[in-house]
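Colleague: only the shape, not the letters, is given here:
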């Protein structure tokens, strides 16, 4: 059987590739076994030419037979590769596998050819019902990195197996398998459409004789099933059958054997009920080393080779020039001409049939990038790999949740895109508020299409910033989430209610309440709030309560801008704040250094949270009456201060504490801070922080702040405790440096205390002080250093006529000279007489 000169279109749309067979070719006897490299544009062109020449009556393609019912969708105008067949277990959607296909995949070309010519096309690989049910991990994720047959597991991992391309490249003297493949197949042509397949089959036969299944433990079973399907097709169509499969399998399909032996290999295989559909895929996902992708490093380049067979280098470098011009780089047509000449010259020097990706990249670096590699990163990301995202028709099967999500995406004009992009939302607008609820609901379902990020503009609660990127794996996550409901809202509600019932700690259920408000899940809130109230009532650890309150406060604040009824949540938050006010003072007694630092952070977060709570009167309670307060056990050793004294003394101390209680939870919290600021058993870092918060709120007079600092830095206080008090008062990102610059008394107290710290204690407090002052802005540190160098004013009024207030108006040379001996010691120089 021969085939005369013919020309056919392979591909979709305007990117169709013209393949020409220039001379008659003798069709090999028997079925056409077309061994290919998955996602190889050279293999795809060769398959099209061989099918045109052989004109088979049936085309058998490596893939799961469950997809036979879906193959007709490949001819739909809305189906644009890259796409993938997705199979998942019905009862466990997380157990899934993909069979990706690009425009330049030989399987896709074979399917399109068969549909265009009215030829039967079927998949003949091992059914997905067995693949997904296999407990042996060697059955699952991906295949050899050279051939890349098989499905891609959900985790995208592949085992260590024989790489046929690497073996062939090494035998030919190449150290790069990709370069060997390009030189041997992608950059060469032939007038005989069957010759490449005969050569590859012969080479693979020798490799299989040496390595057997080459580490592909399930291949004998897969190949047995393929042989059974091939026998069935030959029984119906004779030898007018073409098989398009990974070249690795061709020797096994040629091998003669009995159907009985093949069926014996398939007997007893595990099964699981599966569902299958088409899903969009991306070029970026093809570049990963798993599944059919087999780690092709340049899907964008391969797509270009397939869609631009004439003058591919010229067209490629024109694309590169256009991309660089879009990025405001000066690239002209002269650059393109010189880059093409250089690429051609490099190919001749390197003995290559035509310029490949390496030659074009070197030419771009030299001509368009002036020797810099900086533009190459952009070219690799946008062109060599690319962000192409395929589409599938609406008629493809999908779980109801996927359908609802697609409807919402269309109505909200929120198109899934493979390229990462930022989305700014104004929650005062109805469409943006609905978009925000959708993204939050998907996050609650585990579909991480969007990730919240810090906004670059306004910090108001009506603004939200998201980073969106659609990945093919999200289709599996949507299928998994489909067990919770048929719509996004119903599924998110059911998921939230289930998580509330199973939440084991207060922080988890509090975060869930915040998520429900952000997602607008009003039906889920009652169950979540009941769980929240139950956990809060049972949790006696004040640190857990303090950790939970900020999330509730944020939820209340965000609820206002979303017009959500948060009355029940406000009641729970108010009760939580009350319990914190009662339990915090005894919880702060006797903490060790690490626990005190953690409590200081809790103090900050609770203070910010209470400022967001609705104000109003609360049940009055004498702040001085804290029964059993001083009998509470700390988490570590005492940080200093007397533990003696009668209860009457402590009550007197509390009544004299700054921060009068006033009305409402805010006043109650101020009273708690006042007691913490004066209680000796409270660690210095917590006392200092409490005093600073009161000072910032205007509830602590400047004189009183100076008095508290003077007490904390008195000679009777241990140096470590005094340094911790300074850390709490001015440390962190609290603007403490500016406070010291502008308040002469506070800086003078710190300076006097630091000057009087004994030598043996100074090295112990130095790390803490260094951490404290390192948090200040550079300009603030410089100003404080200049003030310290001048020293305090020895005589005269408190505010000298010149210079900073409270300090001398000129450098104190005697203080400056005191450092000279140490400098001479460090530098090894001689001290002058």
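Modeller: Nice, I can see it. As the structure is a computational prediction, the values presented were derived from the model and not from experiment.
Colleague: only C-alpha atoms for contact and neighbour calcs from this point on.
Modeller: Noted.
Colleague: mind listing residues that contact the helix or strand hosting residue 755?
Modeller: Per DSSP states H and E, residue 755 falls inside helix 744-756. Contact with helix 744-756 is made by 706, 709, 710, 713, 714, 715, 740, 741, 788, 792, 805, 806, as judged by C-alpha atoms under 8 Å, 6 or more residues apart in numbering.
Colleague: name the SS class of residue 248, please.
Modeller: helix (DSSP: H, G, I helix; E, B strand; the rest coil).
Colleague: which residues touch it?
Modeller: Going by C-alpha under 8 Å, 6+ apart, residue 248 touches 35, 147, 164, 204, 208.
Colleague: just the buried ones out of these, please.
Modeller: Buried subset of these (neighbour count, 16 or more other C-alpha atoms under 10 Å): 35, 147, 164, 204, 208.
Colleague: between these, which sits nearest residue 252?
Modeller: residue 208 (8.6 Å; C-alpha to C-alpha).
Colleague: which strand or helix spans the closest one?
Modeller: helix 195-211.
Colleague: again with residue 7
Modeller: Taking DSSP H and E as the definition, residue 7 sits inside strand 6-10.
Colleague: centre of the chain to that strand, how far?
Modeller: Its chain's average C-alpha position is 44 Å from that of strand 6-10, according to C-alpha atoms, centre = their mean, to the nearest Å.
Colleague: thinking again about what came up before, can you list contacts of the helix holding residue 208?
Modeller: Against helix 195-211 from outside (C-alpha under 8 Å, 6+ apart): 33, 34, 35, 36, 46, 164, 214, 247, 248, 250, 251.
Colleague: next, the first one: secondary structure please.
Modeller: What that stands for is residue 33. Assignment for residue 33 (three-state DSSP): strand.
Colleague: wait, it sits on residue 244?
Modeller: Yes. The criterion here is C-alpha atoms under 8 Å, and residue 33 meets it with residue 244 at 6.6 Å.
Colleague: how far is stretch 599-618 from where the chain is centred?
Modeller: Relative to its chain's centre, stretch 599-618 lies at 32 Å (C-alpha atoms, centre = their mean).
Colleague: got another one to weigh against that:
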């Protein structure tokens, strides 16, 4: 829109669709033709000083401007840019030619302050829209309709994305892009007039809740600020001004209004810091890497780009003849890498198929829909499954941007970048599985870094189960870098300027603020895995104080596993764990002393919870290193506590039965010792449900014991056989739950043994507690039986003739 013929200069307004490759090409062509002496771009003015970094060769999109409040880094906003973003094209044009470039949107600090004031007074955002600090929107939160969708409907299309591709993205000729911008400006003018006479289409706030003079219309304020910024450029002597902004704002920026009116719209913001009702918010800005996967979600412009990989391909510079074949070649390479056979003939046929579909649908060029349909028909044999791979890897893509190390950042971010470079652990958009051998120094350092970030609530890595090998010297992590982690790093900056110092301070704070002993032990475990020696004294002191005051055996048992794991990690990493070992000794000793009283008076749910603690503590005693000193003594105390529990008849059978099984598996009881205890638990005086609970606790370790011990199998079999019918219905669910926990081979073997005719004698089916049938003793009685029956003695047929009868 040229300025000629106007009394007041009018800038060249290039209205665009954010992240549109067609708009980006049109902006590049328009700027080349206009040769402006300044370029103004919709964006946060606080980032003007960072624009020069966009020309750095190490700056590779996708990247994003991050603006966050200094006193609350969680209050932040992203402005992402890809290679196909019109704003990025405009910025690079200006920097490459030495032309001044500025951002002209309303400062993010004003939006942050407005949001804080609304939150303080519990005033909802206009129209109930999202927080612009989280999703700065080119159309504003109050605009309920998509302008592109409205234009598509006017043009007779029900699919706005397809219409936009045909009208803009697939335009082969952008030599006269001003025509496109003029058409978009006219269309947006009509839409805005239909929405309310050219206003920003933002509904007014409830005057009873907050006067409009206090909480201004954010959309109107943004456009007023942009008009004033354009006026400032003219007053500074620039005459050929180009403005790149969302197409929705073009009619508002083209309107000639007195500067006094725009300043009146911004009057509430002008009161910041001078005793007004809204506070001033100090912000910091930086560049951060972005990803195409994140761009495919809700982006900094209110709506995500559903297919950034496809848009990147459209913008990559391929001509109309080579664009489609190159796209299908990439898909073919992807399928071949995944083991799916795809030949050059498939690529040729897919190109023809897509072109035929476009012709049938009267489209200038095949779009994404046509290419995917061609892939499904030609390369996937009509199946939809393989298309998921195409969508994830190519349509969306896993591209991640890079930012120069010279970009200003919080000290913690710089230290993290240094460690990532040193350890060769670079951020990646795609999920990466990382397996570590902690015996290797470099792997141990990577583990420490990831654990420290975990303490700082920066979940770059998530622990996962190692796929190979066993032992505490192996770790597995799943790494995925999300752009939002930059905010987490900024938030964690309050704890220190380096990852080590921040993690140390954060660990001490977590220990001091922990509400339970188990939480403190988790912090202690993290301290050892993260190698934070300066935090350990504070954490250990808190741990000792909490352990001394905590008399709850369940709480002590809940805390013990993490401490024992920490001891093992300390052994692998060579960390001094003497103080932690003393705490473990004290905890286990107190558990041993209080175990039996803690099991008294428990209901069914409480007994089941205590059973879990019982197993965990028993496993911990096995993890404690054997050798001289306390570990063996502590195991002796533990087995003594289990024996006291096993011999109590007034405690839940689930726990006493489990205690007998643990002692039996540990070799502290023999099968002959366990038999009388089982027989007593299954006696007629014991209620059947209590007896079933004892059986459940005893057999919860697996069914191999019954497979190999005929005496115990006979006891269980005989007890089940004599349960009255009226009680069997109540006991059956408990038995089913018990035996369903056995492995399938165990259940099958037990079933075969119980069905065997010889099993009756072997397992004592004749009576409760009967001994196994002894064939040797039976053979000794055969001569007497033969004499009584008058028959020949056994073996008589073998005597020589003439011998004595």
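Modeller: Thanks, I have the structure now. As the structure is a prediction and not an experimental result, all values here were calculated from the model.
Colleague: quick one on the thing from earlier: what's the most distant pair in the contacts of residue 248 of the first structure?
Modeller: Checked with C-alpha to C-alpha, the contacts of residue 248 of the first structure reach their widest spread between 35 and 208, with 13.7 Å between them.
Colleague: ok, which pair from the contacts of helix 195-211 of the first structure is furthest apart?
Modeller: It's 46 and 214 that sit farthest apart of those, by C-alpha to C-alpha, at 26.0 Å.
Colleague: tally of neighbours for the aligned partner of residue 292 of the second structure in the first structure?
Modeller: Counting by TM-score structural alignment, residue 292 of the second structure lines up with residue 283 in the first structure. Per other C-alpha atoms under 10 Å, the neighbour tally for residue 283 of the first structure reads 27.
Colleague: now swap in residue 128 of the first structure and tell me
Modeller: By other C-alpha under 10 Å, 27 other residues sit near residue 128 of the first structure.
Colleague: now do residue 114 of the first structure
Modeller: Residue 114 of the first structure, neighbours per other C-alpha under 10 Å, totals 23.
Colleague: whereabouts in the second structure does whichever strand or helix holds it align?
Modeller: According to DSSP H and E, residue 114 of the first structure maps onto helix 106-116. With TM-score structural alignment applied, helix 106-116 of the first structure matches the range 86-96 in the second structure.
Colleague: what about residue 311 of the second structure, distance to residue 786 of the second structure?
Modeller: 100 Å (C-alpha to C-alpha, to the nearest Å).
Colleague: neighbour count for these two, which is higher?
Modeller: More neighbours surround residue 311 than the other of residue 311 of the second structure and residue 786, with 23 against 13 (other C-alpha under 10 Å).
Colleague: hmm, back to that, which residue range of the second structure does the helix holding residue 208 of the first structure align onto?
Modeller: Going by TM-score structural alignment, helix 195-211 of the first structure lines up with residues 179-195 of the second structure.
Colleague: buried set for that stretch?
Modeller: With burial defined by 16+ other C-alpha under 10 Å, the residues of stretch 179-195 of the second structure counted as buried are 180, 181, 182, 184, 185, 187, 188, 189, 191, 192.
Colleague: go on, stretch 401-420 of the first structure?
Modeller: 401, 402, 403, 405, 406, 408, 416, 417, 418, 419.
Colleague: stretch 33-48 of the second structure now?
Modeller: Within stretch 33-48 of the second structure, the residues that count as buried by 16+ other C-alpha under 10 Å are 35-47.
Colleague: where does the equivalent of residue 582 of the second structure over in the first structure fall, secondary structure wise?
Modeller: When the first structure is aligned by TM-score structural alignment, residue 582 of the second structure is paired with residue 571. Counting by DSSP H and E, the element that carries residue 571 of the first structure is helix 567-587.
Colleague: other SSEs contacting that helix?
Modeller: Where contact means 3 or more C-alpha pairs under 8 Å, 6 or more residues apart in numbering; DSSP states H and E, helix 567-587 of the first structure is packed against helix 525-538, helix 542-561, helix 664-678.
Colleague: give me the number of residues near the alignment partner in the second structure of residue 45 of the first structure?
Modeller: With TM-score structural alignment as the criterion, residue 45 of the first structure lines up with residue 25 in the second structure. As a burial measure, residue 25 of the second structure scores 23 neighbours (other C-alpha under 10 Å).
Colleague: give me the residues contacting the host helix or strand of residue 25 of the second structure.
Modeller: According to DSSP H and E, residue 25 of the second structure maps onto helix 21-34. The contact list for helix 21-34 of the second structure, computed with C-alpha under 8 Å, 6+ apart, reads 14, 16-17, 84-87, 89-90, 93, 168-171, 174-178, 242, 244, 311-312, 314-315.
Colleague: how close does that helix sit to the first structure?
Modeller: Superposing on the first structure places helix 21-34 of the second structure at an average distance of 0.7 Å from its equivalents, by mean C-alpha distance after the TM-score superposition for the first structure.
Colleague: strands of the second structure, start to end?
Modeller: 12-16, 38-41, 63-69, 76-81, 101-103, 241-246, 283-289, 432-437, 461-464, 474-479 (DSSP state E).
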